[in-house]
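Enquirer: sharing a sequence plus its predicted fold:
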Amino acid sequence: MPLTTHPRLRRPLTARPLLRRSVAALVPAALAALALAAPARAAAPAYVALGDSMASGPLIPDITGPVACGRSTHNYAHELASRLGVAGLTDVTCSGAATKHMTEPQSLSLAGQPAGTAPPQFDALTADTKLVTLTIGGNDTGLVGVAQNCVNLLPTGTPCKTKYTQGGVDQVAQRIDAFEPKLSTVLDGIRQRAPEARVVVTGYGLYIKPGGCWPAVPVLPVDADWLQGSVNRMNAAIARQAAAHGMTYIDLVTPSAGHDACQAPSAKWLEGYVPTSAAAPLHPNRTGEENYARIIAGQLQAVR
């Protein structure tokens, strides 16, 4: 029987129309298969959060990531992502992080026992990252440890300030001055790795009001002012470097007035030596983290 004639239909039957119809039928299925196979790589996160325990929110429920990093699902990064409607958040904040841990792994510990390592925080940055937040400096300057050493149970005790001032030189001020060029290097590194990102650098909040509130927060008035003054000095260094790099600085001291560790539990954003809510001592509580997110979001939305 000739290939070109069908006995019943008695009309030519060629191979070419059949081939066209077969290919046309296969195209949608092939496209669907390609769609299922893509993407070749995961989409880059829109928002990357970097920083230390002030940003990670230790002991605020719920925990996410390595337990030793003290990273909370209600830290300011998660709250900010929710406020801004950011779909992709990569939060690599970690308790104990210093500037060196932006480019080096961080050894973690829990209750004094080794608890693995956290990768360099800069590993989370890509050329497609659109927003970066950074809170860093407290561990470079050792301010939390200094504050812990300033507990004074007697109103007539020796001021802690004198322990850190030798020959008229403020050792904590020296640490802060040494931290500033390290921060400059960190900000350069962020810009190199995420050239299109909006970069937000936060300061640290108001931990204790002028004159303190001994014995509720057991530091002498002179030490309360010196400790917060040291925080303010560090904030000034952070603000200078943010401005020098064309990045956004967020002041958290001014809006924290009336919300320091001396206040009632319902009003405070920062806890004292004995927390009154689920948070680490001398760190923001959930209300503080939520308000930090509100403040940051307000500034981002005001300046576009």
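Expert: Structure's in. What do you need?

Enquirer: switch to C-alpha atoms for all contacts and neighbour counts from now on
Expert: Will do.

Enquirer: give me the contacts around stretch 78-92.
Expert: Residues outside stretch 78-92 that contact it (C-alpha atoms under 8 Å, 6 or more residues apart in numbering): 44-51, 77, 121, 124, 289-290, 293-294, 296-297.

Enquirer: start and end of that stretch, how far apart?
Expert: Length of stretch 78-92, first residue to last, C-alpha to C-alpha, to the nearest Å: 11 Å.

Enquirer: list the buried ones in that stretch?
Expert: In terms of neighbour count (16 or more other C-alpha atoms under 10 Å), stretch 78-92 has its buried residues at 78-81, 89-92.

Enquirer: got another, please set it beside the one above:
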Amino acid sequence: MPDAKSNTKRLHIVALGSSFAAGPGIQPQALKTAGRSEKNYAQLLAKRLDAQLTDLSVSGATLNNVLSEPQVLNGNHFEPQLSGFPPDVDIVTITGGGNDMGYIGTVMHNTLQSYFLGRIVSHFLPAPVLPLPASAESVAERFIAIIDKIRETSPHSRIYLVEYLTLFGRDTKAGVDVAFDASKLEEIRNIAATLQIAYKLAGAARSRCTVIHVADRSQDHALGSEEPWVEGFGFGMLLERKAPFHPNAMGMIAVADMLYEELKMTKGLDLSRGWPGGVIT
């Protein structure tokens, strides 16, 4: 007699978002042109659950690139991520919004301008095109548009908005842990705080949508901590094509653990067999 478990489809996870989802610089890379690691949080979670994974994340993506706009990254063209969204999906993870606010672009610009060598390097690079400051409400609306589009084909899916790991925590020191001064550090912390508000607004606006509070839970693992979950900056990293100010391998493991713990507490989900009856409460 066949095992009942063998007759149950595997849990299907779809990962959407930008570099904090994709994992540039974390080896090995699953798709180098997208800056997508084999050890990003979605990949780690899928392996832990023995789940099917469709990873559509691309470094540098805005939420509009997830929803409807094509993306060009280092000369490589990517269709909008939702254009590759499969049917019959159980779980969706989304990490994004930072590029809509110029978050990491601002961090890198301030960092390079803090070094003599950085100013020289910047002279030979294309001028950074940072978006106009986006409000929490406008970024939340972009998240909601993505959620609504997903619901058209996967109405019973559970969606997890996975916040960014904290780069600059309470104890991160200007001029010590980062090259720039206290005023610029505060500016960037404000961007991160605005992004958190956007996640909160989007999560509250739709049912079966949960925010994973990564930012608060990683405060003690920011730059300057004993065990940072994010990379700092060094000019050697640029030569090695690593990703300054992005999650490191430990950070991705931590985020995967946070997601796993949330899934365990989700009513109606059997982590070994998927969603019984296809309905999530």
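Expert: Here it is on my side, so go on. In this text, all values refer to a predicted model and were calculated from it rather than measured experimentally.

Enquirer: and the helix or strand harbouring Asn235 of the first structure, which stretch of the second structure?
Expert: Per DSSP states H and E, Asn235 of the first structure falls inside helix 221-244. Helix 221-244 of the first structure corresponds to residues 182-205 in the second structure, going by TM-score structural alignment.

Enquirer: the matching stretch vs the first structure, average distance?
Expert: Its match in the first structure and stretch 182-205 of the second structure itself, once the structures are fitted together, sit a mean 1.7 Å apart by mean C-alpha distance after the TM-score superposition for the first structure.

Enquirer: buried set for that stretch?
Expert: Buried-residue list, stretch 182-205 of the second structure, by 16+ other C-alpha under 10 Å: 184-185, 188-189, 191-192, 194-203.

Enquirer: what is the burial count for the corresponding residue of the second structure for Gln301 of the first structure?
Expert: Matched to the second structure by TM-score structural alignment, Gln301 of the first structure sits across from Lys264. Per other C-alpha atoms under 10 Å, the neighbour tally for Lys264 of the second structure reads 12.

Enquirer: any idea how far Lys264 of the second structure is from Met258 of the second structure?
Expert: From Lys264 of the second structure to Met258 of the second structure the distance is 10 Å (C-alpha to C-alpha).

Enquirer: with Ser18 of the second structure instead?
Expert: For Ser18 of the second structure, the distance to Met258 of the second structure equals 19 Å [C-alpha to C-alpha].

Enquirer: so for those two, which sits in the more crowded spot?
Expert: Ranked by neighbour count (other C-alpha under 10 Å), Ser18 of the second structure and Met258 place Ser18 first, with 28 against 18.

Enquirer: can you tell me how far the counterpart of that one in the first structure is from Tyr76 of the first structure?
Expert: Counting by TM-score structural alignment, Ser18 of the second structure corresponds to Asp52 in the first structure. Here Asp52 of the first structure is placed at a distance of 12 Å from Tyr76 of the first structure (C-alpha to C-alpha).

Enquirer: now swap in Tyr273 of the first structure and tell me
Expert: Tyr273 of the first structure is 21 Å from Tyr76 of the first structure, by C-alpha to C-alpha.

Enquirer: neighbour-wise, which of those two wins?
Expert: Ranked by neighbour count (other C-alpha under 10 Å), Tyr273 of the first structure and Tyr76 place Tyr76 first, with 28 against 17.

Enquirer: alignment lookup: that one to the second structure.
Expert: By TM-score structural alignment, Tyr76 of the first structure lines up with Tyr41.

Enquirer: dump the residue contacts of its match.
Expert: 21, 252-253, 255-256.

Enquirer: and those residues as TSV, adding secondary structure and neighbour count?
Expert: Formatted as TSV, those follow (DSSP: H, G, I helix; E, B strand; the rest coil; neighbours: other C-alpha atoms under 10 Å):
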residue	secondary structure	neighbour count
Ala21	helix	32
Met252	helix	26
Ile253	helix	19
Val255	helix	28
Ala256	helix	22
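
Enquirer: alright, calling it a day.
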